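Visitor: Everything below, folded, please.
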Amino acid sequence: MLLLNQKLWIEAAKLRFPVGAGGKGKMKVVKKKILPEYFQVVRAREKNFEIRVDEDNIQVGDLLILEEWNGFYTGNSVRRYVKYVLRDSPALGLVPGYCIVSW
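Guide: The predicted structure follows:
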């Protein structure tokens, strides 16, 4: 059932964001771990961004799946469509090699 729901989310994302990767390709799905204290506020929609190591080339339109991690996967996850990515902004205090992803 979970796998079926995940496939439906991905298909819906393709319809909502038919062109991802900054308009240069298709939307991709990026899965990331998230600690419970942050997971709860993301799920409650009180937090709408993550500061992450820029290792996945996340782009506007990508589907970000945040999976709750408490030393093990809890089975809880949230799905968010990326709306903005900030990179290369040391003047704003963003360390090189990191990005801010918002949804």
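Visitor: Please make it C-alpha for all contacts and neighbour counts, starting now.
Guide: Fine.
Visitor: Looking at this structure, which residue reaches furthest from the middle?
Guide: With CA atoms, centre = their mean as the measure, the chain has its most outlying C-alpha, relative to the mean C-alpha position, at A91: 24.1 Å.
Visitor: and it, that's in a strand?
Guide: No. Assignment of A91 by DSSP: H, G, I helix; E, B strand; the rest coil gives helix, placing it outside any strand.
Visitor: any idea how far it is from I10?
Guide: Relative to I10, A91 is positioned 36 Å away (CA to CA, to the nearest Å).
Visitor: To compare against the first, here's the next sequence to fold:
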Amino acid sequence: MQYFQAVYDGTKTFEVRKNDRSYAVGDVLVLKEWDVEYTGSGIVKTVTYMLDNPIYVKDGYVIMGLGEVVE
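Guide: Just a heads-up that it's a prediction; the model follows:
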């Protein structure tokens, strides 16, 4: 919940995830807030940057820069 709120209010502009979906720059993420169950809050972000270098990120994980969705 605290991590979702930080993305929602703009103080967290990145996401760390297991790269089990082959994330790529340009992907659109639909992030939903969960507190045992879905709270009804959500936000849409675009992946603007990817860091998957094992020197900096645990193998199999990625850090994604998040930006606003551009139409």
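Visitor: aligned partner of the residue farthest from the centre of the first structure in the second structure?
Guide: Correspondence of A91 of the first structure to the second structure, assessed by TM-score structural alignment: I55.
Visitor: if I look at the equivalent of G71 of the first structure over in the second structure, how far off is V30 of the second structure?
Guide: Residue pairing (TM-score structural alignment): G71 of the first structure is matched to V36 of the second structure. To V30 of the second structure, V36 of the second structure is 18 Å away according to CA to CA.
Visitor: The two: which is more packed in?
Guide: V30 (10 against 7; other CA atoms under 10 Å).
Visitor: The stretch of helix or strand that one belongs to vs the first structure - mean distance after superposition?
Guide: According to DSSP states H and E, V30 of the second structure maps onto strand 28-35. Superposing on the first structure and averaging over aligned pairs (mean CA distance after the TM-score superposition for the first structure), strand 28-35 of the second structure comes out at 0.6 Å.
Visitor: just checking, what packs against that strand?
Guide: The contact analysis (3 or more CA pairs under 8 Å, 6 or more residues apart in numbering; DSSP states H and E) places strand 28-35 of the second structure against helix 2-8, strand 37-51.
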